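Chemist: sequence isn't available, so here's the structure alone:
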């Protein structure tokens, strides 16, 4: 089961309408009952642009081989949902046909997906073959990574050139995007990026945009995860330390270089969130909408419970709101806070939530067994419950 709440002017919540939803409503996949996934498929990941949503689904074939599919909904005007939906908005998840076979990628399947404002990125993989990173959609700030600042929507995807950064075959280990910049870590190779760079979010560069991938400097090779805000980039390193690039105008990088024992990093547009091995959630940056979850003089999110009753599982950052899931006895709870103009916290109002409040399950009758996953997009929130 998959539920969503929040901004929905282009159908990006996949609930069959174009109206914002202030409570969590079931999502629809083509040919399925509301809330349910296509038969024999599980949800691997969701990714979000300004007004479009991508869903990576996985199924297992009879021979035991896993097969992945890319579905999408919302705004396709710039080509970000592929050639079938250019100029359209679709309010239910539908399979995206990227014309892979016609473009020489027969046998390739999507493995990693992310999105910037009006652009979609997917790492396509095929056994014994190099990875291929494709981009499709808008290119206002060099988002496509194809060497131009602007380009009109095209009917086919672009291939982002990564070969000359690799000693061997291209293998992508990490893919992340902000509003208009992208970061990729190549297995056994460097970290590269492209897009907007004027605030230093892509390292020490002399131009406001990087229309083609370039090596990020300084950037260490031991990065295991990256999170991107509007004008900053944050890295989690294998030793549990954290580093950042870009703007600190809203204190979004304040003190992060002193953190140790970090377990994960995430970013809102203007904030940074770090979970630690001790189960804490630390936040810094803009608090204009209560998105830090604490007073400006503190650094730990102010949850009304302790680690004795709630174990932090996962944190998801949207544009300027945050979700966190916890194991609370036999139940998984989801808490949320921050910007709520579109009802994206699913609490039935459009008022900002300045301190964490429980948003799932709404009541004990809706608690369900299964693995609970959370995602947050641009004014949207998502909760999935899938069988173990």
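Modeler: Good, I have the coordinates. What you see is a predicted model, and the numbers here were worked out from it, not measured in a lab. Residues are numbered from 1 along each chain as shown.

Chemist: okay, CA-based contacts and neighbour counts for the rest of this
Modeler: OK.

Chemist: for residue 328, which non-adjacent residue is spatially closest?
Modeler: residue 310 (4.8 Å; CA to CA, 6 or more residues apart in numbering).

Chemist: do residue 73 as well
Modeler: Per CA to CA, 6+ apart, closest to residue 73 is residue 93, 4.8 Å.

Chemist: got another, please set it beside the one above:
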């Protein structure tokens, strides 16, 4: 374990967000000193494609990618790491992209605005608008764009009565609805969507039907996704 100093000794540190991709890490911290709250984004790891804001094979220690007062419209509220790209969500609901655009993962959806959360799979980007619409753009080779086309493109979709959480795995996505339902689509080679088969899924599919008959849980309260794996917390 390597300890790093993200704020000065006379500043109070509060971690606001962390995202780790396969090769790089982004952290959003608040540094408070004498009533001034500064929002800083640090990154380290691989940056050959400038996913950390600088073209460098490896950034071995945290470097500042962005810094502004936390009450400024351009302060960073959250971050998301893909394989070779990064997304930064500003407080004003706009999104900034860094890194590779080889699979159109930084070619933002044309209707992107008023974003409240972001997520990345390896080569695809997702944004949830304040109106509850999911915008997706980038690679669709495993159905990640909720379409049968494998071409890199963009798509918007709405699911159910509202969405609270987006969770991206390597090339699949899990969505938690406000009503406790869960939905998934994308890469499913290892059964990572829990649908009792291993075929890729090209449209949002309700995951509740695959639940064990032995559980008395009535809804999903949390979702997470990793490399070929997914987790649902039931209650």
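Modeler: Great, that's in hand. These figures come from a predicted structure and were not determined experimentally.

Chemist: quick one: secondary structure of the residue nearest to residue 73 of the first structure?
Modeler: The three-state label given to residue 93 of the first structure by DSSP: H, G, I helix; E, B strand; the rest coil is strand.

Chemist: which residue lines up with the residue nearest to residue 328 of the first structure in the second structure?
Modeler: Using TM-score structural alignment as the criterion, residue 310 of the first structure maps onto residue 161 of the second structure.

Chemist: neighbours around its match, how many?
Modeler: If you count neighbours by other CA atoms under 10 Å, residue 161 of the second structure ends up with 10.

Chemist: sec struct for it, please.
Modeler: Recorded secondary structure, residue 161 of the second structure: coil (three-state DSSP).

Chemist: again, but for residue 322 of the first structure
Modeler: Residue 322 of the first structure ends up strand, using three-state DSSP.

Chemist: map it onto the second structure.
Modeler: Under TM-score structural alignment, residue 322 of the first structure pairs with residue 173 in the second structure.

Chemist: just confirm residue 57 of the first structure contacts residue 43, I think it does.
Modeler: Yes: using CA atoms under 8 Å, residue 57 of the first structure is in contact with residue 43, at 4.7 Å.

Chemist: report the central residue of the first structure.
Modeler: By CA atoms, centre = their mean, the mean C-alpha position of the first structure lies nearest to residue 47, the distance being 4.5 Å.

Chemist: just tell me the aligned range of the helix or strand hosting residue 213 of the first structure in the second structure.
Modeler: For residue 213 of the first structure, the enclosing helix or strand under DSSP states H and E is strand 209-215. Mapped onto the second structure using TM-score structural alignment, strand 209-215 of the first structure spans residues 58-64.

Chemist: which outside residues touch the matching stretch?
Modeler: With CA atoms under 8 Å, 6 or more residues apart in numbering as the test, stretch 58-64 of the second structure has contacts from 4, 6, 40-48.

Chemist: quick one: residues contacting the aligned residue in the first structure for residue 18 of the second structure.
Modeler: Using TM-score structural alignment to pair residues, one finds that residue 18 of the second structure aligns to residue 175 in the first structure. Contact analysis of residue 175 of the first structure by CA under 8 Å, 6+ apart lists 112-114, 182-185.

Chemist: scan these and report the most crowded one.
Modeler: Highest count within the contacts of residue 175 of the first structure by other CA under 10 Å belongs to residue 182, 28 neighbours.

Chemist: that one and residue 191 touch, don't they?
Modeler: No: using CA under 8 Å, residue 182 of the first structure is not in contact with residue 191; the gap is 10.5 Å.

Chemist: residues contacting the equivalent of residue 243 of the first structure over in the second structure?
Modeler: Taking TM-score structural alignment, the alignment pairs residue 243 of the first structure with residue 96 from the second structure. For residue 96 of the second structure, the contact set (CA under 8 Å, 6+ apart) comprises 87-90.

Chemist: redo that, cut-off 10 Å
Modeler: 76, 79, 86-90, 106, 108 (CA atoms under 10 Å, 6 or more residues apart in numbering).

Chemist: next one: residue 347 of the first structure
Modeler: 5, 21-24, 336, 340, 353, 357-360, 362.

Chemist: filter these to the buried ones?
Modeler: 5, 21-24, 336, 340, 353, 357-360 (16 or more other CA atoms under 10 Å).

Chemist: can you name the residues that contact the residue nearest to the centre of the first structure?
Modeler: 53-56, 72, 112-116, 120-121, 176-177, 375-377.
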